[in-house]
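What would the 3D arrangement of this be:
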Amino acid sequence: MTNVRRGQAPPTLDRAAFHERFMQSFFDPAYQPEHAAIARIEEIAWQAYEQGRKAPRTVKAGPEFADPGYDLSVEWLDTRDKLLAAQAAWSTSPSRVLVVCSSSRNDGTCPGEVSKTWRLSTLACEVLEQGGIEADLLDLSRLASDFDRHIHPCKGCVGTAMPLCHWPCSCYPNHALGQTGDWMAEIYERWVKAHGVIVLTPVYWYQAASPLKLMIDRMVCADGGNPDPTSTHGKNVEMAKALELSGWDYPKHLAGRAYGVVVHGDVAGIEAVRRALCDWLDWMGLLEAGFEARIDRFINYYQPYATSHDALDADTAVQEEVRNVARAVANAVSELRAGRLKRPDAGLKPPRPK
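Below is the predicted model of the structure:
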């Protein structure tokens, strides 16, 4: 058994520091008349923090889990049950493609204008729907414009041991730390329901847009994640390490779906981002829908940001290329569901699974 290394985490907040942090949400003077009520709520929150009440509502796991008597979060169970239902219906449900718009920009927040990524995403959706395929537009810019919407960061459980990373993620919600409202509970279900995925993103500083990266990191549980948190008694590090070292099969929970990728930029970085996204999707066991389904393009190359939408209006070629991505993914979904498209490397056992 390998040693567990500890000593990095900072000490917990004392009562005064907790008060200062808690009250940041009530800076608006309009809250002042409710000072006494807020103080009572703060005391409850402090107790939850001090006692580490991550999952305040639980039920016994039951006979389908390794430890039937383990207390499982009712919130985690609700998400997990939705994923099981979605996967059970997947083979007979209408064809569906998840279209991921990854830009942070929309006209409901500081930029005051829609993103080019959203416009390209709607083009893809139109093509899919015209072809009789349901298009599910996941607009990640809502992280910036919706009230209290979050994709909390991945906590890196995989780096300790793969079985510590649960499918779906059990790190959130964490009521003791106020880490609630996690959008990923819904996003996991939308991925499971999909027969194909198209990811569209701008390039921000040579990287994918930050909302997309948040989602990608939290998708790690779909690639090798442990569907039974009772097998590790939640986040018991020693149990998880022992379980991985005894032999882990790294299940690919989303394998067999088709994908396409659209990356656009205005100066640099498009090829690297496109390759990184395709490598990620390949690794998770998704099937690329062909050369026409993986594109990286410059729009408004080295021109003022203020004219970028005008440049997209004029670039009818890139608009048609995005439509081709959608057509390719639609074709791949149809071929997959008919049993005519199969992975050439299906059945090969990797000598170094991870």
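
rest of the way, CA atoms for contacts and neighbours
Will do.

helix, strand or coil for V59?
strand (DSSP: H, G, I helix; E, B strand; the rest coil).

Which positions in stretch 116-128 come out as buried?
K116, T117, W118, L120, S121, T122, L123, A124, C125, V127, L128 (16 or more other Cα atoms under 10 Å).

and for comparison, fold this next one:
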Amino acid sequence: MRHSLLATLSIALIACSGNAPVEGQAGETPPSAKPFRETVVADFVSPWALAFLPDERIVVTEKAGQMILLSADGKRRQTIATITVDAAGQGALMDVVPAPDFASSKRLYFSYSTAGEGGKGVVLARGRLRSDGQGGDRLGEIEALFRARPFVEGNGHYSGRIAFSPDGQSLFFTNGERQKFTPAQDPQATLGKVLRLTLDGKPAPGNPLVAKGFAPEVWSYGHRNLLGIAFDGEGRLWEQEMGPKGGDELNLIMPGRNYGWPKASNGSNYDGSDIPDHAPGDGYEPPKVWWNPVISPGGLMIYSGSLFPAWKGDAFIGGLSSQSLVRVDLDGQNAKKADQWPMGARIRDVEQGPDGAIWVIEDGGKSQGRLIRLTPR
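Here you go, the predicted structure:
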């Protein structure tokens, strides 16, 4: 990278949201014409995330713990791993992302919820994709790299999204506040935080809050349920999270900053009691964009392809209770709402395909759990 990582970044299943303490309550979403065609490629059982390998095959995680490898045309599939997860409530086999050096290492990084001492929590793990000797593949050498601290009771707000730094030398991992509120401001808890780790899951050197007594992994804090994280083309780190009753957010993540939860939010508590809105001078980093009525944001992708040239550099967010695909116009460090297309199902994740097509995956449950490819009309 041209600058130090700190400098660059400085410029740089079921989840709780909406108008009730469980997912599924949607605000009205104004329909707009869809400028894309939708092609259904495959169907899954409560899928959670998808990722593309260099050879254009697709890895999909399912809530109950199955990791599935899909051929590029969607016609062949194989279960490459079954992970033991605690899938109650919002628990799941969650994100999956190929390592920056996947072409040589064959490593996949993934996250999942599990039970342990003190309750439950989210785990970051990795494995190596190898031939199974029978014409297929299998994920082996699986190892847990990092466990959220502390484990607590409950089944919500695990988060568990993964993004690699542009230089491929570190990994950013989201830990939700587990619907416990105060851990987001607790310096020693990793809950309610964006974490920066080495590729082996250790605290990355140079994290910004160590001298202030924070856990050495912490990059930013004061977050709620962080279900999307991605870098833009200039090395800026963006994150989206579910607010309480209103107040879903898209944030530009700056090292060491406090994003306010639960002391500041543009939403309200579920019992109707007020939470102070973000305000100048309150000491909290405000969102770049926020939604009320909510969209219930799922996965986050920042588009860099050529099939939709007008959208290059923009953020795309899957909408769960809003059953939508949301586009946010990014302009440097600024952002503004653009489009919100009704999709007729809860959208859990959104990714860019190798040819620049946009891919979305439905949440399953009441929807089909379909994998859909979007191309220009």
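
And the TM-score between these chains?
The TM-score (TM-score structural alignment, normalised by the length of the first structure) is 0.23; 145 aligned residues with a Cα RMSD of 7.2 Å.

tell me what the strand or helix carrying R348 of the second structure is packed against?
Per DSSP states H and E: R348 of the second structure is located in strand 347-352. Counting contacts by 3 or more Cα pairs under 8 Å, 6 or more residues apart in numbering; DSSP states H and E, strand 347-352 of the second structure is packed against strand 47-52, strand 297-302, strand 315-319, strand 358-362.

Now tabulate these in TSV and tack on distance to P98 of the second structure and mean neighbour count.
Shown next, in TSV, are these (distance: least, Cα to Cα, whole Å; neighbours: other Cα atoms under 10 Å):
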stretch	distance to P98 of the second structure	mean neighbour count
strand 47-52	7	26
strand 297-302	15	28
strand 315-319	20	28
strand 358-362	17	26
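
nearest to L145 of the second structure, of the ones you listed?
When those are compared by Cα to Cα, strand 47-52 sits nearest L145 of the second structure, at 19.5 Å.

For D139 of the first structure, which non-adjacent residue is spatially closest?
Leaving out its chain neighbours, the residue that sits closest to D139 of the first structure by Cα to Cα, 6 or more residues apart in numbering is C101, at 4.8 Å.

Touching, the one you found and L137? I think so.
Yes - C101 of the first structure is within contact range of L137, at 7.2 Å (criterion: Cα atoms under 8 Å).

Compare the two (neighbour count), which wins?
In this view C101 of the first structure and L137 are compared by other Cα atoms under 10 Å, and C101 has more residues nearby, 29 against 18.

if I look at that one, how far off is I295 of the first structure?
As judged by Cα to Cα, to the nearest Å, C101 of the first structure and I295 of the first structure stand 15 Å apart.

do L138 of the first structure as well
Separation of L138 of the first structure from I295 of the first structure (Cα to Cα): 20 Å.

Then L72 of the first structure?
Distance from L72 of the first structure to I295 of the first structure, by Cα to Cα: 43 Å.

I295 of the first structure falls within a helix, correct?
No - counting by three-state DSSP, I295 of the first structure falls outside a helix, being strand.

Could you pull up the contacting residues of the closest residue to it other than its chain neighbours?
The shortest distance from I295 of the first structure to any non-neighbouring residue, by Cα to Cα, 6+ apart, is to V262 (5.1 Å). For V262 of the first structure, the contact set (Cα atoms under 8 Å, 6 or more residues apart in numbering) comprises I198, V199, L200, T201, R274, A293, R294, I295, D296, V322, V325.

Secondary structure element holding the first one?
I198 of the first structure is part of strand 196-204, with elements assigned from DSSP H and E.

Counting by contacts, list what that strand packs against.
Short answer (3+ Cα pairs under 8 Å, 6+ apart): strand 196-204 of the first structure packs on strand 96-101, helix 116-130, strand 258-265, helix 316-337.

switch the cut-off to 7 Å
strand 96-101, helix 116-130, strand 258-265 (3 or more Cα pairs under 7 Å, 6 or more residues apart in numbering; DSSP states H and E).

ok, back up a step: can you redo the helices and strands packed on strand 347-352 of the second structure as TSV with distance to A125 of the second structure?
Formatted as TSV, these follow (distance: least, Cα to Cα, whole Å):
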stretch	distance to A125 of the second structure
strand 47-52	15
strand 297-302	19
strand 315-319	24
strand 358-362	22
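
For the second structure, which helix extends over the most residues?
helix 5-11 (DSSP state H).

Tell me the helix or strand right after that helix.
strand 36-43.

which residue packs closest to E241 of the second structure, ignoring adjacent ones?
L226 (4.3 Å).

ok, how many other residues are close to that neighbour?
29.

and it, what helix or strand is that in?
Applying DSSP H and E, one finds L226 of the second structure within strand 225-231.

Contacts for that strand next, please.
For strand 225-231 of the second structure, contacts defined as Cα atoms under 7 Å, 6 or more residues apart in numbering pick out 157, 159, 161-163, 174, 176-177, 237-242, 297-302.
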